[in-house]
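Q: Sequence plus predicted model, see below.
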Amino acid sequence: MTDDEAHHPRLLLLDEADGEIEGRAKYHKLLYNYVDEEAEDSELSFVREERGPYDPGLSQAMQRYIDLGHVEVDEEDEPHEIRQTEKGERYMSGYERTKMRLDETFRQTKKRIAETVKKHGEKSANEMVQEENIQEAKDNPFRKDLK
């Protein structure tokens, strides 16, 4: 089992961002920065899309989290607000406590995700798109696999 399967970085990233991320574009860029700058062994994959790096698995994962009641998306305004629900907070609290005791590699994943959020979490998606690593990814042909 990969760290991605074992540690749920997409959900962990939302939790680490105080349970709220403003827009899917920002979510994709945060995940890309996590994989590009922090993760040592990640199977998250990205392709080059119109706005830069795009995680094709994020939409499917988000739908699972919504179906489980862990996440809600406010689609009334742009960008869509992605929020962790109270149920999602309880789940992550128990999940993290358990993983911290049973899985030594989880601490590293959590630390790396925290570093990504600390470094990029306050930036808008537009500010993140201007960063060098995102611009380099955007220089690739459309739909090219990036990571």
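A: It's in.
Q: hey, let's count contacts and neighbours off CA atoms from now on
A: Will do.
Q: Where do the strands of this structure begin and end?
A: With DSSP state E applied, the chain shows strands at 20-22, 47-49, 52-54, 71-74, 81-84, listed in chain order.
Q: out of the ones you listed, which comes closest to Ser124?
A: Of all the strands of the chain, it is strand 20-22 that lies closest to Ser124, at 7.9 Å by CA to CA.
Q: put this beside the first:
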Amino acid sequence: MTDGSDETLPEEEAALHPRLWMVDEFDGEIDGQLKFHKSLVQFRNNTDMEKDDWPFIRAYRGPMDQGFSSILESYDDLELVYREKDGEIHIYRETDKGNRFVRGLKNGLRILKKDQTEERETQLELVAKANKDRIGSEIEQDDDIQELKDAPIGTEV
């Protein structure tokens, strides 16, 4: 999963599986692509990652994760995340297998990369706590997202 051509993260960062970890921090379910994308960009902005480390593309509704669809499809194929569509809303649910994977990943990374893992975990928790009970269009109005929406459509932000 981390060496696919659609992955936009550096290999070391991709190995942390921030997209999968994000679903876990949202108590195993994220309702809506917009909510997911905006939460991921807020996570990136709250860590020491630079825009060049994890570029998002400025789309009509704000920043979008370029590798998102293919990575989530891989997680679905591996039965780590279940994707479904309820009308216009995409729902991402962590499976039991996905939950076990994230638990093992967290435990291993806490031993191998303690400081980096603690920072990532803290930031994921903060973003999830702030966004869990909000819809994507509310998150889209946050100042940090609005600032990124000032960029021309199609550019990296």
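A: Cool, got the structure. Just so it is clear, the model here is predicted, and its values are computed rather than measured.
Q: What TM-score do the two superposed chains give?
A: TM-score for the superposed pair, counting by TM-score structural alignment, normalised by the length of the first structure: 0.91. Supporting figures: 145 aligned residues with a CA RMSD of 1.5 Å.
Q: just the strands of the first structure: most buried one?
A: Between the strands of the first structure, the one whose residues have the most neighbours on average, counting mean count of other CA atoms under 10 Å, is strand 52-54 (a mean of 26).
Q: possible to save the strands of the first structure as TSV with distance to Leu102 of the first structure?
A: Below are these laid out as TSV (distance: least, CA to CA, whole Å):
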stretch	distance to Leu102 of the first structure
strand 20-22	27
strand 47-49	33
strand 52-54	32
strand 71-74	25
strand 81-84	24
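Q: who wins for proximity to Ala39 of the first structure among these?
A: Distance to Ala39 of the first structure, taken as CA to CA, is lowest for strand 52-54 among the strands of the first structure, at 15.8 Å.
Q: Can you state the mean residue-to-residue distance of the closest one versus the second structure?
A: Its matched residues in the second structure lie on average 0.5 Å from strand 52-54 of the first structure after superposition (mean CA distance after the TM-score superposition for the first structure).
Q: What is that strand packed up against?
A: Using 3 or more CA pairs under 8 Å, 6 or more residues apart in numbering; DSSP states H and E as the contact definition, the elements that strand 52-54 of the first structure packs against are helix 24-33, strand 47-49, helix 132-138.
Q: how about these in TSV, adding distance to Lys110 of the first structure?
A: Written out in TSV, the entries for those read as follows (distance: least, CA to CA, whole Å):
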stretch	distance to Lys110 of the first structure
helix 24-33	13
strand 47-49	24
helix 132-138	22
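Q: Highest mean neighbour count out of the ones you listed?
A: Counting by mean count of other CA under 10 Å, the most buried of those turns out to be helix 24-33, with a mean of 23.
Q: neighbours around Glu43 of the first structure, how many?
A: Glu43 of the first structure has 13 neighbouring residues, counting by other CA atoms under 10 Å.
Q: how about the nearest residue to it, chain neighbours excluded?
A: In space, and not counting its chain neighbours, Glu43 of the first structure is closest to Asp4: 6.3 Å by CA to CA, 6 or more residues apart in numbering.
Q: And the one you found, what's its match in the second structure?
A: Using TM-score structural alignment, the equivalent of Asp4 of the first structure in the second structure is Glu13.
Q: got it, and Arg101 of the first structure?
A: With TM-score structural alignment as the criterion, the equivalent of Arg101 of the first structure in the second structure is Ile111.
Q: How about Asp41 of the first structure?
A: Aligned against the second structure by TM-score structural alignment, Asp41 of the first structure finds its counterpart in Met49.
Q: tell me the contacts of its match?
A: For Met49 of the second structure, the contact set (CA atoms under 8 Å, 6 or more residues apart in numbering) is empty.
Q: Can you report how many residues neighbour the residue mapped onto Asp55 of the first structure from the second structure?
A: When the structures are aligned by TM-score structural alignment, the residue of the second structure matched to Asp55 of the first structure is Asp65. Asp65 of the second structure: 23 surrounding residues under other CA under 10 Å.
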